[in-house]
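In: how would this look folded up:
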Amino acid sequence: MHEYINILFRTIVSFFALLVIARILGKQVLSNMTFHDFVTGITLGAIAANLAFNPKIESPYLFLSLIVFTATSFAISVVSIRNRKVRKWITGSPTVLIENGKILEQNMKHVKYSLDSLIQSLREKDIFDLEEVEYAILENNGKLSVLKKPPYRNLTQKDMHIKGQGAVDFPIELIMDGQLIENNLNNNDVSRRWLEAELEKREKNIADVFYAVKSTNGKLMLDFYEDGLKRPIDKES
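Out: As a prediction, this is how the structure comes out:
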């Protein structure tokens, strides 16, 4: 009887311990997982399972393991947020699978993504003909993002006021986490002087920008560290 009570107690403690850890690590753990989130989830689950059902391992050792692993995972998350290179190494980077309507076989081989998986993912987005696809990108969380060719895109209210539409370029990320992405500027013939001039109009510099992207219509979209929002949505109290 004592063993049953012990297991019951350890299971309850394990549940609440994981709940607290999930709150500490944040909502990213609950979203579609990256490599880091996958490793974190699997390891924490294994430790919690042992805490709940393995009386051969003493509880203090498992609690110590939980604390150390949580602290390590939390530290990695903080570092990856502040450093783009570290984040790219930990979570990986998106992979273009279709560019200008053409399937990039080498990229698919590199990420071990089969043609069957690609076709299935396109069907899940109501795309049954590859002719409709301009770009398809495999994100870090394993999901496929798709940009359709202009003739196959959904009509919007804004489109009703546009007489004609030329070729659409792919969005170009220029700044992330206050750091200029030199490769994207060089590979897409985007002038640094042009970017700095646009920022000067807003009385900002590169370090003030959290995210900057040149959108499909050629306009510069900016998100600054200081958004000026007094009451942001989804801010936990």
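In: hey, let's count contacts and neighbours off CA atoms from now on
Out: Fine.
In: Can you show me the strands along this protein?
Out: For the chain, the strands defined by DSSP state E cover 95-99, 102-103, 133-138, 144-148, 172-176, 179-180, 209-214, 220-224.
In: can you put those strands in CSV and add mean neighbour count and distance to residue 38?
Out: Shown next, in CSV, are those (neighbours: other CA atoms under 10 Å; distance: least, CA to CA, whole Å):
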stretch, mean neighbour count, distance to residue 38
strand 95-99, 19, 19
strand 102-103, 16, 28
strand 133-138, 21, 17
strand 144-148, 18, 18
strand 172-176, 20, 24
strand 179-180, 18, 27
strand 209-214, 19, 26
strand 220-224, 15, 29
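In: Including distance to residue 71, could the ones you listed go into JSON lines?
Out: Below are those laid out as JSON lines (distance: least, CA to CA, whole Å):
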{"stretch": "strand 95-99", "distance to residue 71": "30"}
{"stretch": "strand 102-103", "distance to residue 71": "42"}
{"stretch": "strand 133-138", "distance to residue 71": "30"}
{"stretch": "strand 144-148", "distance to residue 71": "32"}
{"stretch": "strand 172-176", "distance to residue 71": "26"}
{"stretch": "strand 179-180", "distance to residue 71": "27"}
{"stretch": "strand 209-214", "distance to residue 71": "26"}
{"stretch": "strand 220-224", "distance to residue 71": "29"}
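In: Let me know which of those strands is the nearest to residue 27.
Out: The closest of the strands of the chain to residue 27 is strand 209-214. By CA to CA, the value is 19.8 Å.
In: Following up with a second sequence; could you model it the same way so I can compare the two?
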Amino acid sequence: MLHDSLPDLIRVLIVSTLAYIGLVLILRKAGKRSLAKLNAFDLVVTVALGSILATTQLSREVSLLEGLLAIALLALLQWTVSRFSIVSTRFRKLVRSEPRLLLENGVFREDAMRAERLTRSEIEASIRSAGIGRIEDVAAVIIESDGSLSVIPERGDELTVLRSVKR
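Out: Take a look at the predicted model:
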């Protein structure tokens, strides 16, 4: 059998459409932070949002209002955690990973690479993507909180942006 009943299919169509619109509106109100590159905390929230949306769409046990309330609550929790992260260094360190230096002045930091589970070839790929052909021309490569790699070319200047980077 393709479906249980026509009213169930109509419910899925209506609830899915309204839940999707509600999710978009809530995320829009939550701000760009909810849509930025993901760190571990943001990934958890994203997966939870997807789960809530799917459950709301397909389960007769969960009403549209309950699903939208759960989505709004997660957005509020994410906003609260982000807010506390701004005002409390301790809290920020608890919920977000710190950027880490992987290469400095053309020298690989093997201990940091092992800790972050990255290989030389992955770091070299990020250097090539930055348009740099020689490792010696790189001042620093940093793995950021969201897992992306930042490459800073060597220019002979003091690297003040490395002050907050774990060595």
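In: closest to residue 194 of structure 1 out of the strands of structure 1?
Out: Closest approach to residue 194 of structure 1 among the strands of structure 1 (CA to CA): strand 220-224, 10.4 Å.
In: Where in structure 2 does that closest one fall?
Out: The aligned range for strand 220-224 of structure 1 in structure 2 is empty, by TM-score structural alignment.
In: One more: stretch 133-140 of structure 1?
Out: Mapping stretch 133-140 of structure 1 onto structure 2 (TM-score structural alignment) gives residues 138-145.
In: Check stretch 28-43 of structure 1 too.
Out: Mapping stretch 28-43 of structure 1 onto structure 2 (TM-score structural alignment) gives residues 33-48.
In: List the buried residues for the matching stretch?
Out: By neighbour count with 16 or more other CA atoms under 10 Å, stretch 33-48 of structure 2 contains the buried residues 34, 38-39, 42, 45-46.
In: which residues sit in contact with the most centrally placed residue in structure 1?
Out: In structure 1, the residue lying closest to the centroid (CA atoms, centre = their mean) is residue 140, at 5.9 Å. Contact analysis of residue 140 of structure 1 by CA atoms under 8 Å, 6 or more residues apart in numbering lists 34-35, 91-94.
In: so which of the residues you listed hold up in structure 2?
Out: Checking the contacts of residue 140 of structure 1 against structure 2 (both residues aligned by TM-score structural alignment, their matches' CA atoms under 8 Å), the contacts still present are 34, 91-94.
In: Now do stretch 143-153 of structure 2: distance from first to last residue.
Out: Its first and final residues considered, stretch 143-153 of structure 2 spans 15 Å by CA to CA, to the nearest Å.
In: State the distance from the closest residue to residue 176 of structure 1 other than its chain neighbours to residue 175 of structure 1.
Out: Beyond its immediate neighbours in the sequence, the residue positioned closest to residue 176 of structure 1 (CA to CA, 6 or more residues apart in numbering) is residue 211, lying 4.7 Å away. Residue 211 of structure 1 is 5 Å from residue 175 of structure 1, where distance means CA to CA.
In: go on, residue 25 of structure 1?
Out: 26 Å.
In: ok, which stretches of structure 2 are helices?
Out: 6-30, 40-58, 64-87, 89-95, 110-116, 120-129 (DSSP state H).
In: Mind giving me the packing neighbours of the fourth one?
Out: If I follow you right, that is helix 89-95 of structure 2. Under the contact definition 3 or more CA pairs under 8 Å, 6 or more residues apart in numbering; DSSP states H and E, helix 89-95 of structure 2 sits against helix 64-87.
In: Now do the helix it packs on against helix 6-30, angle only.
Out: Following axes from the mean of the first three to the mean of the last three CA atoms, to 10 degrees, one obtains 20 degrees for the angle between helix 64-87 of structure 2 and helix 6-30.
In: what is the orientation angle of helix 64-87 of structure 2 with helix 40-58?
Out: On the basis of the same axes, to 10 degrees, helix 64-87 of structure 2 is oriented at 170 degrees to helix 40-58.
In: which residues sit against helix 64-87 of structure 2?
Out: For helix 64-87 of structure 2, contacts defined as CA under 8 Å, 6+ apart pick out 15, 18-19, 22-23, 26-27, 30, 34, 42, 45, 49, 52-53, 55-57, 91-92, 95.
In: Only whichever of the residues you listed are buried, select them in ChimeraX.
Out: Only the buried entries of those go into this ChimeraX selection, using 16+ other CA under 10 Å:
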select :15,18,19,22,23,26,27,30,34,42,45,49,52,53,55,56,57,92,95
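In: returning to what we had before: the helices of structure 2 into TSV, with extra columns for distance to residue 140 of structure 2?
Out: Converted to TSV, the helices of structure 2 look like this (distance: least, CA to CA, whole Å):
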stretch	distance to residue 140 of structure 2
helix 6-30	34
helix 40-58	24
helix 64-87	26
helix 89-95	22
helix 110-116	13
helix 120-129	10
